[in-house]
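# Quick one: sequence plus predicted model below, questions after.
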Amino acid sequence: MESPLKRTPLYPLYAEFPEARCIDFGGWELPVQFAGIQKEHEAVRTRAGLFDVSHMGEFLVTGRFAEAFLQRLTTNDVAKLQDGQAQYALLCYPDGGVVDDLLVYRITNDQYLLIVNAGNIAKDFEWLREHLIGDVTLEDRSDALALLALQGPEAAAILRGAAGGGFDGSRLAPFHFAADVLIGEAKALVSRTGYTGEDGFEICVAAEDAPQVWQALLAAGKPHGLVPAGLGARDTLRFEARLPLYGQELSRTISPLEAGLGFFVKLDKGDFIGRDALAAQKAGGVPRKLVGIEMIDRGIPRHAMAVYADGQRIGEVTTGTQSPTLKRNLGLALVDARFASLGTELQVDVRGKMLKAQVVPAPFYKRTPKE
């Protein structure tokens, strides 16, 4: 019987890994793990991991006024981009809540590629379509393209091997990309970006080329200890690096300023949707802040658990787990700004028990650049 869930072009290859376990992730049948979350997490931190992130959305924005359109829709300053550069940005509602977070790639001054979250593809496309201006074309390329993420300290060496020495990713600066990189017989757009806190690359290819590119990367990565990695490790890795997940650290009701992403909100670039609300929030003092917390009592903070201070509920956990790298019970929590200072003692309601925690610095993990 055919699965009601969507599948990426790489789905048939999961069968080569007997321990792979798939879950329903926003309507997609995706691997939560291939051989174990802890093993895959550790591989990315110490060697390299390869992720299938082909469920992500890709939109092409073209036309004479493409830059002006994206300036109006996104929080970051698109005008700062040169050809071959990418930036992280957010789409906001007029009240400052977040439609989605995304990557903007400038191919030329009238052609941009947007990478958006899988669960928001339809919503984002409609939001952008509603705000189109003259001489701008918006095209959803999500089904035609696949995306792989090669992450970890060995990523550059593996990519060099897979590209047959014809491309040296170590020369690509962070948030820059190269088009038409040959990996095997396939042409790929390769960017030095990622969602793990490690060095690495995201590789965009035609959907039909994804299986051969996946195989080429795994073969080149074998001597470097490369392993396929699933959504479970992707989540624990991004959490340690304090990278936000839409629906948890960002949402319709959580602004970029509350999530600590003010660096990507350029209030001085000119008008954009949400600017007035965000400027007012900044001027009046951001009411809630995303903080790192560590459990003092034994227990693990989990998403949506209530957080208390001085006997009152002051927020909730957005993400929490036992950190695979640090072996500490850590969380990110959105709390009343009055209780956001480092060292503040809090309580987390863990299944009906009020357990002690305290505010600690985040990100919890920062990579040491390779020599």
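The structure has been received and is ready for your questions. Numbers count the residues shown, from 1 in each chain.

# Only C-alpha atoms from now on, for both contacts and neighbour counts.
Fine.

# which parts of stretch 199-215 are buried?
Residues of stretch 199-215 classed as buried: 199-207, 209-211, 213-214 (neighbour count, 16 or more other CA atoms under 10 Å).

# quick one: which of the residues you listed is nearest residue 187?
residue 205 (6.7 Å; CA to CA).

# what packs against the helix ranked longest in the chain?
Counting residues, the longest helix found in the chain (DSSP state H) is helix 210-221. Packing contacts for helix 210-221, counted by 3 or more CA pairs under 8 Å, 6 or more residues apart in numbering; DSSP states H and E, involve strand 145-151, helix 155-162, strand 226-229.

# then this one, side by side with the first:
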Amino acid sequence: MSPDCLAAALARAGSPVELLRNLSFPPSTFPVQPEFTNWRSEQRSWVESCALLDQSHHMTDLFISGPDALRLLSDVGVNSFANFGVGKAKQFVAVNPEGHLIGDAILFHLEDELFDLVGHPMVIDWVTFHLARGDYDATAERDDNSAVRRSGPPRLYRYELQGPTAAALVEQVTGAPLPDVKFFHMAEFTIAGRRVRALRHGMAGQPGFELFGPWEDGDAVLSALLEAGKAHGLVRVGAKAYSTANLESGWVPAPMAALFSDDPLMKEYREWLPAAKVGSIGGSMDSADIRDYCLTPYEVGYGKTVRFDHEFVGREALEQLAQAPSRTKVTLVWNADDVAEALGSLFLPGPGAKFMDLPKIRYATHHEDKVLVDGRRVGLSLDCGYLANERALVSLAVVEAELAEPGTEVTVLWGEHPVSAKPAVEDHRQVEIRATVAPVPFVDFARENYRAR
């Protein structure tokens, strides 16, 4: 066993919770310009006109090829792979043998026997582990994100176009009518004389495309988009605004990876996985049992993704979980007066409330705050931040099903006790912030109901 592996780090720390709460590992970063104008205006662009988001640098790609590439993915993913032909994509979800989430990513079927798995490293490491230990006639080439890549540019550029004018912009820059492309299907365009692949996608509740191709074509394509975009209100979106888009659409970007079960497969994985690949946990959740931090696909809205038409890691556990009561994913709208009081405590004798770094207030890789009703923990508040379009601070959360009705009042406990050793955590006091349950995705509900109130 390597002294640098997760198993060795766990032995030194004594428990998973102690290990992860005190790791200095930061939240996922977007290694692009923080703001091109200001993040409030940039958030508005995907509602009012068209947002251009540079996805080239913050995600990891795993290119899997070979006759057994699809079998590998089917053995690990909860998804169905029936009729998953070239030119399609899907949200790939993987769980551990107990049915708890390892992670998710977007899987592109690029060519016969060639796939690209794109996302956070948690699920990509898991797939790589299974390829290394299994009998698969397949190979994988990894392209880490720009924050950790040792040298050179990414293999692919990726530009996201989202908003009401995105379709018209694509028609202008390609010089052709927009093809009829189904959601999460791919098309091919020609932009600036370059072949461009496009995934029909939606983010923050708005229509759009994810454009990608060889890195060396990226500058020419970007220049063409910026020029054509002048007529369509195109706004370049920086890292700060981009990091909040999921709060409107309802995607939980970094759920806690369930790595610490006693299953023999997980013990083997911890001996294989470098400890440096493991993220930190932050927030008021303070259980000593790491299982209390883990989530299932059903809790975060992936129930429709689970298909029992094939054998995969965690199938038996998910079949049982599918029959059991599950917590429900919701949006929590934090009480404006309580948030203002917490922010205002920075200007009073301390210690004050834990600092809220707007617009995204997550300060660890996996953020989990307790959701309470009458002092009883009823769920977990996960990703949190400020939405200028709704003038509200919100979080994505999982709560007991009977509390998921919009309008239900709960409380979020903000801040840590005791204070962990993470560098991002200063001396502070915990505060209770009232919150109101709203649907997921939040954006349509907010425009029809929340704003009207």
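Nice, I can see it. Note that the structure is predicted; figures quoted are calculated from it, not measured.

# Any chance of a markdown table for the helices and strands packed on helix 210-221 of structure 1, columns mean neighbour count and distance to residue 67 of structure 1?
Shown next, in a markdown table, are these (neighbours: other CA atoms under 10 Å; distance: least, CA to CA, whole Å):
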| stretch | mean neighbour count | distance to residue 67 of structure 1 |
| --- | --- | --- |
| strand 145-151 | 27 | 23 |
| helix 155-162 | 23 | 31 |
| strand 226-229 | 26 | 36 |
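
# now these as JSON lines including distance to residue 237 of structure 1?
Shown next, in JSON lines, are these (distance: least, CA to CA, whole Å):
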{"stretch": "strand 145-151", "distance to residue 237 of structure 1": "10"}
{"stretch": "helix 155-162", "distance to residue 237 of structure 1": "15"}
{"stretch": "strand 226-229", "distance to residue 237 of structure 1": "11"}
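
# List just the one of those that sits closest to residue 219 of structure 1.
Proximity to residue 219 of structure 1, assessed across those by CA to CA, is greatest for helix 155-162 (7.7 Å).

# Name the residues that touch that closest one?
The set of residues external to helix 155-162 of structure 1 that reach it, using CA atoms under 8 Å, 6 or more residues apart in numbering, is 47-48, 166-170, 183-184, 199-201, 216-217, 219-221, 224.

# Identify the residue range in structure 2 corresponding to that helix.
Per TM-score structural alignment, the counterpart of helix 155-162 of structure 1 in structure 2 is residues 166-173.

# same thing with stretch 171-178 of structure 1?
Aligned using TM-score structural alignment, stretch 171-178 of structure 1 spans residues 180-187 in structure 2.

# List the buried residues for the matching stretch?
Residues 183, 184, 185, 186, 187 are the ones in stretch 180-187 of structure 2 that count as buried (16+ other CA under 10 Å).

# you'd agree the first one is in a strand?
No - secondary structure of residue 183 of structure 2, determined by DSSP: H, G, I helix; E, B strand; the rest coil: coil, with no strand assignment.

# for the stretch 51-200 of structure 1, what spans make up the helices?
Using DSSP state H, counting those that start in this stretch, the helices of the stretch 51-200 of structure 1 run over 66-73, 121-130, 155-162.

# out of these, nearest to residue 244 of structure 1?
When the helices of the stretch 51-200 of structure 1 are compared by CA to CA, helix 121-130 sits nearest residue 244 of structure 1, at 17.5 Å.

# centroid residue for structure 1?
The residue lying closest to the centre of structure 1 (CA atoms, centre = their mean) is residue 195, at 4.6 Å.

# how many other residues sit next to the equivalent of residue 115 of structure 2 over in structure 1?
Residue pairing (TM-score structural alignment): residue 115 of structure 2 is matched to residue 112 of structure 1. When counting by other CA atoms under 10 Å, one arrives at 21 neighbours for residue 112 of structure 1.

# try residue 312 of structure 1
What residue 312 of structure 1 shows, counting by other CA under 10 Å, is a neighbour count of 9.

# close enough to count as contact, residue 97 of structure 1 and residue 246?
No - the criterion here is CA atoms under 8 Å, and residue 97 of structure 1 misses it with residue 246 at 11.5 Å.

# Name the residue in these two with the higher neighbour count.
For the pair residue 97 of structure 1 and residue 246, the greater number of neighbours falls to residue 97 (22 against 17), based on other CA under 10 Å.

# residue in structure 2 matching the more buried one?
Aligned partner of residue 97 of structure 1 by TM-score structural alignment: residue 100.

# OK, contacts around its match?
Listed by CA under 8 Å, 6+ apart, the contact partners of residue 100 of structure 2 are 258, 294, 295, 296, 297.

# what do you get for residue 61 of structure 2?
Counted by CA under 8 Å, 6+ apart, residue 61 of structure 2 has contacts 116, 117, 118, 119, 142, 143, 144, 145.

# counterpart of it in structure 1?
By TM-score structural alignment, residue 61 of structure 2 lines up with residue 58 in structure 1.

# For the stretch 51-200 of structure 2, which segments count as strands?
60-65, 89-95, 101-111, 114-119, 139-143, 156-162, 186-191, 194-203 (DSSP state E, counting those that start in this stretch).

# nearest to residue 34 of structure 2, of those strands?
strand 156-162 (16.0 Å).

# Trace residue 330 of structure 1 over to structure 2, please.
Looks like residue 330 of structure 1 aligns to residue 394 there (TM-score structural alignment).

# thinking that match is in contact with residue 382, fair?
No - using CA under 8 Å, residue 394 of structure 2 makes no contact with residue 382, being 10.0 Å away.

# Among the contacts of residue 100 of structure 2, name the ones in helices.
Short answer: those have none in helices (DSSP H).

# Out of those residues, which two sit at the greatest distance?
The two members of the contacts of residue 100 of structure 2 with the most space between them (CA to CA) are 258 and 297, at 11.7 Å.

# Distance check, the residue nearest to residue 327 of structure 2 when sequence neighbours are not counted against residue 383 of structure 2.
In this structure, residue 327 of structure 2 finds its nearest non-sequential neighbour in residue 400, 4.5 Å apart by CA to CA, 6 or more residues apart in numbering. Residue 400 of structure 2 sits 18 Å away from residue 383 of structure 2, going by CA to CA, to the nearest Å.
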